[in-house]
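*Asks:* Predicted model and sequence below, questions to follow.
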Amino acid sequence: MSGRSCIVVLGVLSWVTTTSVAMLNLTLPGQHPDPEAVVRDVHSKVNYSLSRRRMQQQLPTQSGGGEDSCITGNPIDDCWKCDPNWPNNRQRLADCAIGFGQYALGGKNGQIYIVTDSSDDDAVNPRPGTLRYAVIQVEPLWIVFPANMLIRLKEELIFNSYKTLDGRGANVHIVGGGCITLQYISNVIIHNIHVHDCYSSGNTMVRSSPTHYGYRSLSDGDGISIFGSKDIWIDHCSLSHCKDGLIDAVMGSTGITISNNYFSHHNEVMLLGHNDDYLPDSGMQVTIAFNHFGEKLVQRMPRCRLGYIHVVNNDFTQWEMYAIGGSGSPTINSQGNRYIAPSNHNAKEVTKRVDTNQAKWRDWNWRSEGDIMVNGAFFIASGEGLEAKYEKAYSVEPKSAADIDLITWHAGVLGVGGRDNNLGSWNERANFLGEGGRSTTAAAPLVFFSVALTCLSLLSPNTLYLLSIL
């Protein structure tokens, strides 16, 4: 892209920002105006799904089953798995997210792309059929894997917007250099993928779109790095053994749901926020739901800076230092989780205020509601006027953590551990859309947004901060 084109695009963005400054007030694109309403919606969906399951269990068993016979109590899984033809109706998954990332479209209404080549030999000129070739394309794509694959990345796998990685029905592992990078993009769904053994890579050229490649400095070695992006949903993945974080979201990222994942064997699990003074991160909104934080985890489940983080119905198993940490005054709303403390008497506390004295953190809004504390675990809440602030959020009572085994039973990649998850084959022909499957009129603003994000990716963090406060 030419410098002149970027100047025009950023000029338009600057005009929009300047004329809307009174309304924006550091509000991020994709930020929900009422996070408490999102919290209530999550509770409502969980309660409805659990109620349907209990009602089903009370009814006499009927031959032939039916849709209700598949109800798990997990609202995400109930949404798509109850379709007996889901393997040929994969894009229904895009309607099943909950929480702040519920608007992530992924590759919905796009064509099915079949990964036929597991190699990753050239980060600048990837071959058609490879995963790297798919994720850099401009158009929406629903990316599937017809067979088990180990994809060993040579460099960061840099995504473009409107992509879904759908690993259902296959055993797909992504390992190697840099792993997954979502930078200044939107609308990505990553589902049913193993991500592990990721290490730093870079100091080389990497392609990020069909028309652009550029120099990438050394990466951190995250499993999934979310950088200045929005409308992201990561579901039913298994993550472990990476050099830095398993999932990091920084630099004004928002509209994120991290659900049904299995985390294990790692030190610094999840970082949310660039630093304590990066004000755009005050608009970060993340839902962390139905995950299992498993064996050999040390800390950061997550570690938060600024923003609103809803931690709901997760299972935390014996961290080594702490479970939830933070600095910079984030709002942490912990509801219906089970916290199982380690045997170490010095690590019983769920929470950790990082490098902050009590005089500062006593006003932070950290709340525990309906959580179960096991083996001496304890959560130190904080914040003045919490009852009034959270009264609205609690109008739909969060489900007790007593249901946590049921809700998190299938956390991680489906089909692992001998569980019957009804994973089936799918018909290639039934998944393809014909020509005219997308509206060119509706696509026009998306093209502009994609161009704008490409321009933004060329700017430094300091320049982006100045743009955010214009």
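*Replies:* Nice, thanks for sending it over. Numbering: from 1, shown residues only.
*Asks:* From now on I want contacts and neighbour counts done on CA atoms only, so please keep to that.
*Replies:* Noted.
*Asks:* residues making contact with the helix or strand where T18 lies?
*Replies:* Taking DSSP states H and E as the definition, one finds T18 inside helix 3-19. Helix 3-19 is contacted from outside by L24, V451, A452, C455, L467, L470, using C-alpha atoms under 8 Å, 6 or more residues apart in numbering.
*Asks:* after whichever strand or helix holds the second one, next one along is what?
*Replies:* In the assignment (DSSP H and E), V451 maps to helix 440-456. Along the chain past helix 440-456, the next helix or strand (assigned with DSSP H and E) turns out to be helix 461-468.
*Asks:* How about that following helix, which residues are buried there?
*Replies:* By 16 or more other C-alpha atoms under 10 Å, the buried positions in helix 461-468 come out as L464, Y465, S468.
*Asks:* so V42 touches A97, yeah?
*Replies:* No: counting by C-alpha atoms under 8 Å, V42 does not reach A97; the two are 9.9 Å apart.
*Asks:* For S49, give me its contacts.
*Replies:* The contact partners of S49, taken as C-alpha under 8 Å, 6+ apart, are I71, T72, G73, N74, P75, D78.
*Asks:* a markdown table please, covering those residues and showing neighbour count and secondary structure.
*Replies:* Output for those, formatted as a markdown table (neighbours: other C-alpha atoms under 10 Å; DSSP: H, G, I helix; E, B strand; the rest coil):
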| residue | neighbour count | secondary structure |
| --- | --- | --- |
| I71 | 21 | coil |
| T72 | 23 | coil |
| G73 | 24 | coil |
| N74 | 23 | coil |
| P75 | 22 | helix |
| D78 | 18 | helix |
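*Asks:* circling back: how about the contacts of helix 3-19 in a markdown table, adding distance to R367?
*Replies:* A markdown table is the format used below for the contacts of helix 3-19 (distance: C-alpha to C-alpha, whole Å):
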| residue | distance to R367 |
| --- | --- |
| L24 | 27 |
| V451 | 40 |
| A452 | 38 |
| C455 | 39 |
| L467 | 33 |
| L470 | 33 |
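*Asks:* Buried subset of the residues you listed, written for PyMOL?
*Replies:* Per 16+ other C-alpha under 10 Å, the buried members of those correspond to this PyMOL selection:
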select buried, resi 451+452+455
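*Asks:* A further structure is provided below for comparison with the first:
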Amino acid sequence: MKRRTFGIAALALAATAGFGLQGTGTMAAAPPVPAAESSPVGYASMNGGTTGGAGGTTVTVSNATQFNQYVNASGRYVIQVNGTVSLSGMQRVGSDKTIVGVGTAGRITGGGLNLNGSRNVIIRNLSFSGSNDDAINVQEGATNIWIDHNDLTGANDGLLDIKRGSDFITVSWNLFHDHDKTALIGHSDDNASQDLGHLRVTYVHNWFRGTDQRHPRVRFANPVHVVNNYYSDIGSYGVASTMNAGVFVEANYFENVDRPTSLQEGDSDEGNIRASGNHLTGSGTLLTRNPGSVAAIPYSYSAETASGVKGTVTGGAGVGKI
């Protein structure tokens, strides 16, 4: 069985790697040139996989009227965004959709995308800014979601919220920057009945730059895999585990982060963190708690060595890199 390689030495390996049940990862040298996967690694590859609108109709849109027509239409669509889509609020996205920017021209502003119970959705290569709510909101049992190679900043609330029993999600190669509430998993402390056993998310090769908190902030989920991400100039904290969540913080690069990890935020109870192979420069102590209670990662993978993550991520994260 081949291992899913987060170092991305070749696209063919990314497309064909298999997944095991032991969650045993290995460390690999950083690749010389970052590349984009043709299919998701991590959780979004499980549960039947995430293919979005592949096999359906391909359309190109350049304004909100065209965009709104297709994103919640029935059936499979690959929606290519070539221009600025100015939304007036949160636009629902239906199942079996790929929404992808053309070059660096695809922009979403004024509002955000709401994946409310959606299944099998890919969002790639888009710049999000100026939302009057969240940039992307994933909720109500949405499953098999891949959020990849986007640029996210300047929302009124969160840049990426994942909550209310959503599951099998991969967040990869995104640039999150110049924002406060960045990436949330689990919206409240009293939602255990819906969230326990769900909210399984992989964060891999993201760049959190000049953001303040929630990278991610996790409730209940176990395990969440935070691997090979680059954190630079973080205001409050990096990764927070609360409400007995289990988070595996592996082979990330923390630069100028006073609190790389946190075990309690707000009124939430403490969570659990297992950490391995991280690189810290100009940063504080990486806290862990009850590492044995963090469940094994349920897919096979190879994480690149943390010292190479900064170069890999700065070279490959954000729009125009797929």
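*Replies:* Received, thanks. Note that this is a predicted model, so its numbers are computed, not measured.
*Asks:* Got a TM-score for the two of them?
*Replies:* The TM-score (TM-score structural alignment, normalised by the length of the second structure) is 0.83; 296 aligned residues with a C-alpha RMSD of 2.8 Å.
*Asks:* mind listing the strands for the stretch 1-150 of the second structure?
*Replies:* 4-5, 25-28, 57-61, 77-81, 84-86, 90-92, 97-101, 107-109, 112-116, 119-124, 127-129, 136-139, 143-148 (DSSP state E, counting those that start in this stretch).
*Asks:* Can you say which of those strands is nearest to E265 of the second structure?
*Replies:* Nearest to E265 of the second structure among the strands of the stretch 1-150 of the second structure is strand 136-139; the distance by C-alpha to C-alpha comes to 21.1 Å.
*Asks:* which residue numbers in the first structure go with that closest one?
*Replies:* Aligned by TM-score structural alignment, strand 136-139 of the second structure falls on residues 224-227 of the first structure.
*Asks:* Which residues does that stretch contact?
*Replies:* Counting by C-alpha under 8 Å, 6+ apart, 179-184, 245-253 sit against stretch 224-227 of the first structure.
*Asks:* Most widely separated two among the residues you listed?
*Replies:* Within those, two members stand farthest from each other by C-alpha to C-alpha: C179 and G252, at 20.7 Å.
*Asks:* show me the contacts for A183 of the second structure.
*Replies:* Contact analysis of A183 of the second structure by C-alpha under 8 Å, 6+ apart lists G158, L159, L160, D161, I162, R214, H215, P216, R217.
*Asks:* Same list (those residues) but as TSV, adding secondary structure and distance to A54 of the second structure.
*Replies:* Formatted as TSV, the contacts of A183 of the second structure follow (DSSP: H, G, I helix; E, B strand; the rest coil; distance: C-alpha to C-alpha, whole Å):
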residue	secondary structure	distance to A54 of the second structure
G158	coil	29
L159	coil	26
L160	strand	24
D161	strand	25
I162	strand	24
R214	coil	32
H215	coil	30
P216	coil	29
R217	strand	32
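*Asks:* As TSV, the residues you listed with distance to I79 of the second structure would be great.
*Replies:* Listed next are those as TSV, based on distance: C-alpha to C-alpha, whole Å:
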residue	distance to I79 of the second structure
G158	24
L159	21
L160	20
D161	22
I162	22
R214	30
H215	28
P216	28
R217	31
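*Asks:* So which of those residues is the closest to G282 of the second structure?
*Replies:* The closest of those to G282 of the second structure turns out to be H215 (C-alpha to C-alpha; 18.0 Å).
*Asks:* coming back round to it: and the contacts of S49 of the first structure, which is closest to L446 of the first structure?
*Replies:* Comparing the contacts of S49 of the first structure against L446 of the first structure with C-alpha to C-alpha places P75 closest, at 29.7 Å.
*Asks:* which residues of the stretch 201-322 of the second structure fall in helices?
*Replies:* 309-316 (DSSP state H, counting those that start in this stretch).
*Asks:* residue ranges of the strands in it, please?
*Replies:* So, for the stretch 201-322 of the second structure - with DSSP E, counting those that start in this stretch - the strands run 201-204, 207-209, 217-219, 224-227, 230-234, 239-242, 246-250, 253-257, 261-262, 272-276, 279-281, 301-304.
*Asks:* In TSV: those, plus distance to Q69 of the second structure.
*Replies:* TSV is the format used below for those (distance: least, C-alpha to C-alpha, whole Å):
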stretch	distance to Q69 of the second structure
strand 201-204	29
strand 207-209	32
strand 217-219	34
strand 224-227	34
strand 230-234	37
strand 239-242	37
strand 246-250	38
strand 253-257	41
strand 261-262	42
strand 272-276	43
strand 279-281	46
strand 301-304	38
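*Asks:* Most tightly packed of the ones you listed?
*Replies:* Mean neighbours per residue, mean count of other C-alpha atoms under 10 Å, is largest over the strands of the stretch 201-322 of the second structure for strand 217-219, with a mean of 30.
*Asks:* mean deviation of it from the first structure?
*Replies:* With mean C-alpha distance after the TM-score superposition for the first structure, strand 217-219 of the second structure departs from the first structure by a mean of 0.6 Å once superposed.
*Asks:* returning to what we had before: out of the buried residues of helix 461-468 of the first structure, the closest to I112 of the first structure would be?
*Replies:* The closest of these to I112 of the first structure turns out to be L464 (C-alpha to C-alpha; 34.6 Å).
*Asks:* That closest one and L456 touch, don't they?
*Replies:* Yes: using C-alpha under 8 Å, L464 of the first structure is in contact with L456, at 7.5 Å.
*Asks:* counterpart of G165 of the second structure in the first structure?
*Replies:* Per TM-score structural alignment, G165 of the second structure is aligned with G252.
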